[in-house]
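In: Need coordinates for the following:
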Amino acid sequence: MLSTKESFQAKLMNTPMLTILGLGPGSIYDLTVQAHTLLTQAAEQQQIVYFRTTLHPAAAALKQELPELQIRSFDHLYDESDAWDTLYERIASEVCQLAAQQPIIYAVPGHPLIGESSVQLLVQQARERGITTRIVAGLSLLEPVCELLSLDPYDRGLQILEATRLAALESNEIAGALIPTAPLLIPQIYNRRLASDIKLVLGELYPDEWPVRLVRLAGLSANEEPVLEIPLYELDRTNVTNHLCTLYVPPVDELTSLRLPETLRYITMRLRRDPDGCPWDREQTHQSLTRYVIEETYEVVEALEENDMEKLAEELGDLLLQVYLHAEIARQEGDFSLGDVYEQINAKMIRRHPHVFGTAEAETAGQVALNWEEIKKEEKRQAGIQPEETGLLDGVPQGMPATMIAQKYQKRAMRAGFRYDQVDEIITKLGTELEEFRQANTAEERLDELGDILFVVVLLASWFKLDAEEALRHANRKFKQRFQSMERLAREEGRDFSSYTSAEWLERWQRAKTDETHKSDLV
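Out: Model (predicted):
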């Protein structure tokens, strides 16, 4: 019968095709007994051990202790790779190819399953190729880093995100991947190029001056401290990064990270909080804020029409604040929360885009519109509303501008077949309404006939598939520009604006139109 030691050694001899071994955080003394035994055995058998990187203190120490140990590394790939997200895929692919030919050992810093992207990819590829894998645990980088920082990883929800994964994030993914109000560890910042990419990503959420700590577990001289505190913007200006460098980013408070939706939620909650909030905000209701929703919406429209992107960003923020305020009021009154708002719109977008998030097909915008209407009908049925029992003109929001309501009514009626056959018939109808307005005798009659005139004018826009509201806004802008040009002319002439005769007004109006045309030709 084998002794315990002999049984253990016999088990080691039965090496799987691929052994993934953890080297620990740095010192050779941090190697587990199992890892050290396997490496010793590999040296005796002159078996090549593949290191993800030899820029690890244990690699040099093992070479000194075990001169026969044959080491190959993938360090050259770090300089050759242009993209962080493909670097570890290449390493995993090469290791898998080697393991498919003969049993090999692949050694990585720390613990193989903690912060090792190459191992995650490698295990997946090995499984797909039918290669047996074995994990030999190691002490992770987390323990010594937390010791140096006096950091409890269970406190405040410590985040850990490997450096190359963080650097590979698209700009629209950053806010969803990080929580700046929780502490963050970023291990394996192995060169300045990666440090630069990390700095740019963090700069989306953290202030440039935010103090961060670079924890170095290797490559230090006797008089250097293992923890270097620097402002975030200097991260790629240090020359101390290596594979055992970990960045610690302390949490920010709720009012520091100004680029996060969570900050606006917190601000809105504080404004409404009693007794230390804002007296004005605490008094607001859904009804009292209605006018501000409308005002902010029109200011967004104005920024769009002016093509002013800086102004648009500001006005969208003002409109977003109204959403958050209404959600906070509803939360306080027990009606719904901001999470319900997100859930409603997310579910609706997924449900109404089955050609994107499901199996339906829609190759044109027209097909999308047809699908959209059918889905809306089904939503009504599920809500207990039978579409056949509702009118074609139902469901048009009455808070919209009258021209928009009229155009929606007309488009729905036209789709149902209630329409003129020729545009000349609409123009004739407009003439009829103008004559009826001319013959009206009372204010009530004039109001009624004027409404008919406007409705027919909007119908003319609908016929030509024009936006009546946009056309009127365009006319308003032209009038404002021309009137302001006349005001400038009056100042240049030293005339009182109200002293012009009708003929002078007309002459200057024509000059303003001419100047406007000339400027348009120059653009």
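In: going forward, measure contacts and count neighbours with C-alpha atoms only.
Out: Fine.
In: and after the longest helix along the chain, which helix or strand comes next?
Out: When the chain is parsed with DSSP state H, its longest helix is helix 468-493. Per DSSP states H and E, the first helix or strand lying C-terminal to helix 468-493 is helix 502-522.
In: and that following helix, what does it pack onto?
Out: On a contact count with 3 or more C-alpha pairs under 8 Å, 6 or more residues apart in numbering; DSSP states H and E, helix 502-522 meets helix 468-493.
In: thinking again about what came up before, which strands and helices sit next to the longest helix of the chain?
Out: Counting by 3+ C-alpha pairs under 8 Å, 6+ apart, helix 468-493 packs on helix 402-415, helix 443-463, helix 502-522.
In: mind checking which of the ones you listed is nearest Arg213?
Out: helix 502-522 (55.6 Å; C-alpha to C-alpha).
In: One more, so I can put them side by side:
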Amino acid sequence: MQLGDKFEELYQIMKDLRGPNGCEWDKVQTHDSLKSYVIEEAYEFVEAVDEKDNSKMKEELGDILLQVIFHSVIAEENEEFTTIQVIENLIQKLIRRHPHVFGDEKGYSYARWEEIKAKEKGEKKYSRVGKINKALPALSSARRVQENAATVGFDWDDINDVWNKVEEEIKELKEAKNDEEIAEEFGDLLFALVNLARFLNIDPEFSLRKATEKFVRRFQKMEEKIEGLGEDFENLDLQELDNFWNMVKKEEE
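Out: Below you'll find the model as predicted:
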């Protein structure tokens, strides 16, 4: 069976799920009700990539494709746009944004990419660093902006300079005198740490999520140890809790 046939089958399944004899849950969904699922599926795919789990990647890509079809069918029902228009728009955009592949221009240029994007949106000016995508988590947005700046040559030459910048921002945060300054300097420190993550080839968003998961896992194990000894968590002081925490850390290591 050809790719087009499979896509048509998937499209028809979604139409049936939304149809009179379809699924009660699927039939009541809207663009708004599905927003969180789009984000969730994207993160689950990223996790599968980081885990290098091909089977999981295949599944999560299917879930992302499901969201594309879901929203497209809803749009058709509301007479907003069609699935074919979604595909046609993507095809045209890919061709338009790659004049070095589908046109006469020579070589890829990030600046040219941003120029084309700006023209598409009717903007007379464009920035080589791109726009801030407010839909992205803050750490991912910072990384993207830094990558864009690096693409046009505005970046650190040496990782030691990045380490020095982090230390500088820590010093400035310690010296901040009021809430406004503290908030600004803390943001500068986070931005510097994202830069460091780039130079260490680390995704800061994924790294922070893993650190949070580790904290939750260790905290839950600490609770289990305390309960196993018949102790009351709330009656333990910080030093006693810290002792249990260190026990869990030692066992994991």
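In: what TM-score do we get after superposing?
Out: Here the TM-score for the pair of chains, by TM-score structural alignment, normalised by the length of structure 2, is 0.74; 252 aligned residues with a C-alpha RMSD of 3.9 Å.
In: before we move on, back to that, by how much does the longest helix of structure 1 deviate from structure 2 on average?
Out: With the two structures superposed, helix 468-493 of structure 1 lies on average 2.9 Å from its match in structure 2, counting by mean C-alpha distance after the TM-score superposition for structure 1.
In: now that helix and helix 402-415, what's the angle there?
Out: Helix 468-493 of structure 1 and helix 402-415 are oriented at 150 degrees to each other (axes from the mean of the first three to the mean of the last three C-alpha atoms, to 10 degrees).
In: So which bits of helix 468-493 of structure 1 are buried?
Out: Neighbour-count burial for helix 468-493 of structure 1, counted by 16 or more other C-alpha atoms under 10 Å, picks out Ala468, Glu469, Arg482, Phe483, Ser485, Met486, Glu487, Leu489, Ala490.
In: Tell me how far that helix lies from the chain's centre.
Out: Centre-to-centre, helix 468-493 of structure 1 and its host chain are 40 Å apart (C-alpha atoms, centre = their mean, to the nearest Å).
In: I'd guessed Leu460 of structure 1 sits against Asp424; true?
Out: No - the criterion here is C-alpha atoms under 8 Å, and Leu460 of structure 1 misses it with Asp424 at 9.8 Å.
In: okay, these two: which has more neighbours?
Out: Per other C-alpha atoms under 10 Å, whichever of Leu460 of structure 1 and Asp424 has more neighbours is Leu460, with 19 against 11.
In: What separation do you get for the counterpart of Asp242 of structure 2 in structure 1 and Pro211 of structure 1?
Out: When structure 1 is aligned by TM-score structural alignment, Asp242 of structure 2 is paired with Leu506. In this view, Leu506 of structure 1 and Pro211 of structure 1 are 65 Å apart by C-alpha to C-alpha, to the nearest Å.
In: cool, Glu493 of structure 1 as well?
Out: Going from Glu493 of structure 1 to Pro211 of structure 1 by C-alpha to C-alpha gives 60 Å.
In: How about Leu459 of structure 1?
Out: Per C-alpha to C-alpha, Leu459 of structure 1 is found 62 Å from Pro211 of structure 1.
In: between those two, which one's more packed in?
Out: The neighbour comparison of Leu459 of structure 1 against Pro211 (other C-alpha under 10 Å) goes to Leu459, with 26 against 16.
In: what residue of structure 2 takes the place of that one?
Out: Using TM-score structural alignment as the criterion, Leu459 of structure 1 maps onto Asn195 of structure 2.
In: Go ahead and confirm its match touches Arg143.
Out: Yes - Asn195 of structure 2 is within contact range of Arg143, at 7.1 Å (criterion: C-alpha under 8 Å).
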